[in-house]
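Student: what shape does this take:
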Amino acid sequence: MKAVFLTDTNQPLIIKEVEMPEPKAHQVLIKLAYSALNHRDVWIQKGKYAGPKSGLILGSDGLGTVTKVGERVEGNWLGKKVIINPSHDWGDDPAAFGNDFKILGNPEPGTFSEYIAVDEKYVHLKPAHLTDEEAAALPLAGITTYRALFTRAAVKRGEKVLVTGIGAGTALLALQYAIAAGAQVYVTSSSSEKIDRAKALGAVAGYNYKEEDWFHTAKNETGGFDVIVDSASGKGFGSLIEAARPGGRIVFFGGTDGVIGNIVPNKIFWRNLSILGTTMGTLQDFKDMLEYTEKHHIKPILDKVYPHLAHAQDAVDYMHEGKQFGKIVLTNV
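Tutor: All right, here's what the predicted structure looks like:
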C-alpha cells in the first residue's frame, strides 16, 4: 500500500510503498478515505517532537471503512464507516497518562496511508451529522479540546472563556464547544480577518495579540476571563495570566511558541489562579466528546481539502505558514 513517509528530520515527506498491515487479535483493518493534519505533524518533521524522529508514517486523524477484522473482535465492524481515537494506551489513572501512552502517527504508524490496523476499542462509528471530511478532522482536536474545557477546566454556563490563536483546528473546536456549553467566548489572533470570522461563529469579541498590552483592553472590557484555553505557551503566556480573573483557570496543551518564561509568581498565587496542563484524553473523554459533538451538531471547520496523499508536504508547509482557518484534510484514495 502507499503511505506518506518521513525518512529523516527536516526531509520532505515522500510517498512510499509499505507492507499492508494485517489486523491482529482485537484489531480491525480500515481503508482510509480521508486524514487530517495537526501541528504535531509539522513538529515531528522538524525534529521538535518527543519520540522517533524518522522512519514514520505520520497522521493522527482519519476516517475510513472497515474491510477486515482480526481474531476476537467483538463488534460488527465490517463495512462500517469509522473514525479513530488517536489517544492510545492511556493507562488506569484518568488524571494523567501512564508510561505506555502513545499517539497515533508517532510512534505507531499513522493515518497518512491507504490502510491502517488499530484495536477496535479505538474505533467509533462516524457521527451521522458530519461529512466524511469533517469526521476525519474531528478526533485529535476533539478529544484535546473537550478534555481541556470540561475534564480539566470544568467550564460552566455563563463563564467568560478566552481562546487564543483562533484559526487552528483545536481553537475553533474550543470556541464551538464552549459556546454550546453556554459560555461567553472571546478570541485572540494576529489577523483581524480571523477575528471577524470567529465572531461570525459566535465569539463575543477578539483581540490582536500583536498589539502591546492587548490584555489590559481585554480585562477592562470583560473583568477578566474565568477560563483561558491556549496552545502556544511561550513569551505570551504572561499576558494570559494578566488577562485571567482572580480564581481563573488557564488550560494549555501546546508549546508552539516555545518555553514559558518571565512569570511573576505572585500574580498567580495571590490571585489563586490554576494553571492546568492537558494532553489528549482517556477512552471516556473520547466517548464523551463524540456524544457532546453529536448532541450539539458541532462540525469541525475545514480550511482546505487536498486531493491526494501526494500533497502531504504541501499541506504541512501550508499549516506551518499559519494562515489556515480550520482543519487541513488529505484525501487518501
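
Student: okay, CA-based contacts and neighbour counts for the rest of this
Tutor: Fine.

Student: which stretches in the stretch 101-250 of the chain count as helices?
Tutor: 132-137, 139-146, 169-180, 192-200, 214-222, 237-243 (DSSP state H, counting those that start in this stretch).

Student: following up with a second sequence; could you model it the same way so I can compare the two?
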Amino acid sequence: MRAFVHEGNAINYTAIEDPVVKSGQVLIRMKVSGLNHRDLKIPQRRGDDRTPLILGSDGAGIIEEVGDAVTNYAIGDEVIINPGLGWKENSDAPPEGFQIVGMPDHGTFAEKMVIEADYIEKKPSHLTWEQAGVLALSALTGYRALFTKAQVKKGDTVFIPGAGSGVATFILQFAKAVGARVIVSSRSEEKRDKAVSLGAVLAIDTNENWHEQLRNEMIDVVIDSVGSATFNRSLAVLKKGGKLVTFGSSTEDEVTLNLRQFFYGQYQLLGSTMGSRQELREMLEFVDKHQIKPVVDAVFQLTEAKKAFDYLQESKQFGKIAIQISPI
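Tutor: Prediction:
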C-alpha cells in the first residue's frame, strides 16, 4: 500500500507493507485523514530513526476486514478513528500508558489502517468524508477544554486568543451552540472576519491593547493554546475568579507568573489535553445534536502531503486541513 511516512530525517510518500488484522482489530480503508500540529513535530522527535513510521492521528474510512472477537462492527461500516489510545473513562488526567495514534505506532496517512475495535466510532451521518476525517483530535481537545474543564454554559463569555486553529474553531462552534458568547483575537483581518461569520461576537487584533479592546467585556473563561506570548495578557483580561484553560503552547513553554496578583484575583488555572473515549462519545452526540460541521480550509491528496505540512507550518489555515487518501 502507499503511505506518508517519516524515515531517517525525511518525510515521504512511499510504499509500505499492508497491515495484518489480529483478533479484536479491524482493517479500515482510509478515505480522509486530518492534519494536526502534532504531525509536524513527530519527525523532530524521532530524529534520524530509520524505521518507517506512518504519520497521522486523525482519519475516517470504511471497514474492509474484521478480526476475531469483534462483534460490534461489520464490513462496510463507516467509522472514524479515536486518536487517544488507553484512555476510556473520563478522569482528571490521562492514565499511565496513554498514547496518541501516529507515534509510536503507525498512524492514519495510509491507504489502509489496522486498529483495535475499541478505538473506532461510527461516522456521524451528517458529515462528509472530509469533515469526518478531520474531526476527532481537535474537536475532542476543544470539547474537554470547554466543557469538562471550564464547564462553560449559556451566557458565559469565552475569549480565545489565536483564532484560526482547528481546536479554536471547534471551541467557537461548541460555545456558540450552548449559548455562550465568544471573543477571539488574531493578527489576520481575514481570520477575524471568518471568526465573526462563524459566530464570534467580537474579533480583536492580537497586536492591539487588549485592555482597551475588551474594556466593556466581562471574560469568564480564557482558553489559550498560544503559550508564553499570550499567557499573561490573557490572565490580565480575565475577570476576578475566572478560569484560564491551557491545552498547548505554540510559543515558548515557560511563563513568568506574578503569584500575588494571581491569588488576589482568585483565578483558576486549568491544564487540559485531548480527552477520553467517554468524552469523545459525548462530543459526537453533541456534534450530531447541534448538526455541527467542521470548518475544512483545504483538501490535499495523499501524494501532496508535504505541501499540506508546509501549509500548516505557515499557519495559513482557518479551521482544518484534510488529506484525501482514496476516492470519495
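
Student: sorry, back to before: of all the helices of the stretch 101-250 of structure 1, which lies closest to residue 310 of structure 1?
Tutor: Judged by Cα to Cα, the one of the helices of the stretch 101-250 of structure 1 that comes nearest to residue 310 of structure 1 is helix 132-137, at 17.2 Å.

Student: which part of structure 2 matches that closest one?
Tutor: Counting by TM-score structural alignment, helix 132-137 of structure 1 lines up with residues 129-134 of structure 2.

Student: next, count neighbours for the alignment partner in structure 1 of residue 324 of structure 2.
Tutor: Using TM-score structural alignment as the criterion, residue 324 of structure 2 maps onto residue 331 of structure 1. Residue 331 of structure 1: 23 surrounding residues under other Cα atoms under 10 Å.

Student: right, and the helices of the stretch 101-250 of structure 1 - which one's nearest residue 37 of structure 1?
Tutor: That would be helix 132-137 among the helices of the stretch 101-250 of structure 1, by Cα to Cα, at 7.8 Å.

Student: what's the mean distance for the closest one versus structure 2?
Tutor: Taken over the aligned residues, the distance from helix 132-137 of structure 1 to structure 2 averages 0.6 Å (mean Cα distance after the TM-score superposition for structure 1).

Student: for structure 2, which strand is longest?
Tutor: strand 25-35 (DSSP state E).

Student: tell me the angle of that strand relative to helix 136-143?
Tutor: Orientation check (axes from the mean of the first three to the mean of the last three Cα atoms, to 10 degrees): strand 25-35 of structure 2 against helix 136-143 gives 70 degrees.

Student: so strand 25-35 of structure 2 aligns onto which residues of structure 1?
Tutor: Mapping strand 25-35 of structure 2 onto structure 1 (TM-score structural alignment) gives residues 27-37.

Student: for that stretch, what is the distance to the chain centroid?
Tutor: Chain-centre distance of stretch 27-37 of structure 1: 17 Å, with Cα atoms, centre = their mean, to the nearest Å.

Student: can you check stretch 40-54 of structure 2 too?
Tutor: Using Cα atoms, centre = their mean, the offset of stretch 40-54 of structure 2 from its chain centre is 21 Å.

Student: what residues sit buried inside it?
Tutor: Of all the residues in stretch 40-54 of structure 2, those buried under the rule 16 or more other Cα atoms under 10 Å are 40, 42-43, 46, 52-54.

Student: next: stretch 226-244 of structure 2.
Tutor: Residues of stretch 226-244 of structure 2 classed as buried: 226-231, 234-235, 237-240, 242-244 (neighbour count, 16+ other Cα under 10 Å).

Student: nearest to residue 132 of structure 2, of these?
Tutor: Nearest to residue 132 of structure 2 among these: residue 226, at 25.8 Å, using Cα to Cα.

Student: contacting residues for the equivalent of that closest one over in structure 1?
Tutor: Aligned by TM-score structural alignment, residue 226 of structure 2 pairs with residue 232 of structure 1. By Cα atoms under 8 Å, 6 or more residues apart in numbering, the contact set of residue 232 of structure 1 is 165, 252, 254-258.

Student: residue 138 of structure 1 now?
Tutor: Going by Cα under 8 Å, 6+ apart, residue 138 of structure 1 touches 61, 300.

Student: so which residue is smack in the middle of structure 1?
Tutor: By Cα atoms, centre = their mean, structure 1 has its centre lying nearest to residue 141, at 2.4 Å.

Student: what about that one, distance to residue 265 of structure 1?
Tutor: 31 Å (Cα to Cα, to the nearest Å).

Student: show me the biggest helix of structure 2 in terms of residues.
Tutor: helix 277-290 (DSSP state H).

Student: please point out which of the contacts of residue 232 of structure 1 structure 2 shares.
Tutor: Shared with structure 2 under both residues aligned by TM-score structural alignment, their matches' Cα atoms under 8 Å, the contacts from those are 165, 254-257.

Student: could you check how many residues crowd around residue 128 of structure 2?
Tutor: 14.

Student: if anything else comes up later, I'll come back, but that's it for now.
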